[in-house]
Every structure is written in structure tokens, then in C-alpha cells.
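K.L.:
pasting the structure only:
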């Protein structure tokens, strides 16, 4: 039996990649709302740490977002679900060209590449997905990953 990701399956682009970019933006918003909520306890811990270190811990506040968000995405995207909670809500999973599962390291590099490319090309980062095979963004192409609808692929 052919896989849902096999181009020989009729309408494979229509049902596997249908609405991926729109769903990806919505998942992004959900995930960053969760990261925002996770920052609250992180900042409380940093505040206490800063008092204990006579103010040295305050230097971690500017990078606390990147630490919390990086760990959030690496642990959730590299999990068994192959998706962040926002991606799960939007029926998305991340797949790799080589067929292997996402791991912590690849997920961490994926989010770092997203932040670097997004800081250089905003909002053009999303526009490229309108013109690429599998609706891939630049960092997806570089890392050999792509997003698919979970319900359409059996993930």
C-alpha cells in the first residue's frame, strides 16, 4: 500500500499539504502564547536567583525567552508526537526527508534556524512557502523537514 506522502497517491498535495501554511501560522501563535505563560514561572525563578547572586542573575533576563522557547520547541517537536501542542491543535506534524523521526537536536537547530532566518527575512519567510514544493519554508529546506497534516498521513 502506498504511503500518504507518496507522490503517486492521487491528490497527494491536496490532502497532505492542504492549508499547511495557514495552520502553521495559527500553531505559531498558540505555541508562543504557551511560551509566554511559561516565562512567568521562569522569571520568578530568575528573580529569586538574581537576589541570591546579588544581582548577577538579572543578566539572564534578556535571554530567558530564547532559553524557554528553545527548550519548549526542542522537547515538544522532538517528542514522540513530532509536534508542539500548537501543531497538534492545528493537526500538523513535522516530518523529515530521510524518514527518520525528529530528535531533540534537529528540533533545536530547526527553531534556531527559524529565528535567524525570520529576523532577516520577516515577513518574506512565509511568502516563500507559497511557491515551494510541500509548502516548505527556508529553514525546512535547509534541514530537510516539512509539515504535513497529521490526519492525512496517519501520524
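P.N.:
Cool, got the structure. Bear in mind that the values here come from a model prediction, so they are computed numbers and not experimental data.
K.L.:
contacts, neighbours, all on C-alpha from now
P.N.:
Will do.
K.L.:
give me the next element, helix or strand, following the top helix by length along the chain.
P.N.:
Using DSSP state H to define each element, the chain has its longest helix at helix 20-52. Where DSSP states H and E defines the elements, the next helix or strand beyond helix 20-52 is helix 61-77.
K.L.:
who are the packing partners of that next one?
P.N.:
helix 20-52, helix 104-121 (3 or more C-alpha pairs under 8 Å, 6 or more residues apart in numbering; DSSP states H and E).
K.L.:
quick one: that helix to helix 20-52, angle?
P.N.:
130 degrees (axes from the mean of the first three to the mean of the last three C-alpha atoms, to 10 degrees).
K.L.:
quick one: contacts of helix 61-77?
P.N.:
Helix 61-77 is contacted by residues 32, 35, 38-39, 42-43, 46, 82-85, 94, 102-108, 111-112 when judged by C-alpha atoms under 8 Å, 6 or more residues apart in numbering.
K.L.:
second structure follows, compare the two:
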């Protein structure tokens, strides 16, 4: 859980930098367009956050930049592939459950057998350490040589 919390804080910092840079560009463009572009910031900022999660969690690494630094990976539990849409849904459900009731979401970790939060249970995902999984994948691929 500590790795997950640290990854969350790193991602908040990265998202904050992303939002700040987009806002600065939007303000400058807004002045150049006499304020017409400022309305677009209301759409561009949330879309950029959703795209961050879709591009990072939906990639082959299955982890945001903060999760990569903390050596954790998002894994589906129901057998479906982890694509960009599932990653976006995971992020949206995460932000909704944290916004509504973050203490309850954090308490779920203590009482679920695989230490899943509410949004993990809803979407059907699990956070795991990447390094033990990489060793397991290497062993399973070495043992299953097909001709």
C-alpha cells in the first residue's frame, strides 16, 4: 500500500505539471484570441488527465509513471485484456470513489484478501509488484517453447 500511495503522489505531481503547462499555453493563446480559447481549457484540462491515464495504464507497461517508479503494475483479474479503455475506466472510477469517500476506499485495502481498493473491485483489476511478475513471465516463456 505504501508503494501505491507513493505512486499516487508522484502521479499527482506529474499531472500538476501537465495541467500547469497546458494552462500557461491556454492563457497565452487566450490572450491572442481575445479570450475565445479560455473556454477550451474547461475541456482540454480534464481530457489531458484522462489521456495521461489512458496512454500510461493502457500501454504495454500497464503502469503510470509513478507506478513504474514504484515497481507496480495494473493487472486485470477477470481475464479481459488491459487496453486503453479499461485503463481510462479504472482511472475515472478511482477519482469518483476517492472523491466521494476516500477513507472507505482506503479501508477496503485492509479487509480484502488481495488488498484491493473499491475501484479495483468494481473494474476487476489488481495492483501487483512488477519485478516478481517479470521473473514469473520469463520462467513461463522459457518453459513453454512451441515449435
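P.N.:
On my side now, so go ahead. In this text, all values refer to a predicted model and were calculated from it rather than measured experimentally.
K.L.:
tally of neighbours for the residue mapped onto residue 47 of the first structure from the second structure?
P.N.:
By TM-score structural alignment, residue 47 of the first structure lines up with residue 27 in the second structure. Residue 27 of the second structure has 16 neighbouring residues, counting by other C-alpha atoms under 10 Å.
K.L.:
how many other residues sit next to the nearest residue in space to residue 43 of the first structure that is not next to it in sequence?
P.N.:
Sequence neighbours aside, residue 61 is the residue nearest to residue 43 of the first structure in space, at 7.3 Å (criterion: C-alpha to C-alpha, 6 or more residues apart in numbering). Look at residue 61 of the first structure: counted by other C-alpha under 10 Å, it has 15 neighbours.
K.L.:
do the same with residue 34 of the first structure
P.N.:
A count of neighbours around residue 34 of the first structure, defined by other C-alpha under 10 Å, yields 15.
K.L.:
which residue in the first structure aligns with residue 2 of the second structure?
P.N.:
Under the alignment (TM-score structural alignment), residue 2 of the second structure pairs with residue 22 of the first structure.
K.L.:
nope, residue 92 of the second structure is what I was after
P.N.:
By TM-score structural alignment, residue 92 of the second structure lines up with residue 112.
K.L.:
distance check, the residue nearest to that match when sequence neighbours are not counted against residue 83 of the first structure.
P.N.:
When the adjacent residues along the chain are set aside, residue 112 of the first structure lies closest to residue 70, with 7.6 Å between them (C-alpha to C-alpha, 6+ apart). According to C-alpha to C-alpha, to the nearest Å, residue 70 of the first structure and residue 83 of the first structure sit 14 Å apart.
K.L.:
which residue lies nearest the spatial centre of the second structure?
P.N.:
By C-alpha atoms, centre = their mean, the second structure has its centre lying nearest to residue 53, at 4.6 Å.
K.L.:
aligned counterpart of that residue in the first structure, please.
P.N.:
Using TM-score structural alignment, the equivalent of residue 53 of the second structure in the first structure is residue 73.
K.L.:
any idea how far residue 16 of the first structure is from that match?
P.N.:
23 Å.
K.L.:
packing partners for the longest helix of the first structure?
P.N.:
helix 61-77, helix 85-89, strand 92-96, strand 145-149.
K.L.:
format these as a markdown table; extra columns: distance to residue 26 of the first structure.
P.N.:
Converted to a markdown table, those look like this (distance: least, C-alpha to C-alpha, whole Å):
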| stretch | distance to residue 26 of the first structure |
| --- | --- |
| helix 61-77 | 15 |
| helix 85-89 | 8 |
| strand 92-96 | 11 |
| strand 145-149 | 13 |
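K.L.:
which one of the ones you listed lies nearest to residue 116 of the first structure?
P.N.:
Residue 116 of the first structure lies closest to helix 61-77 among those, at 11.9 Å (C-alpha to C-alpha).
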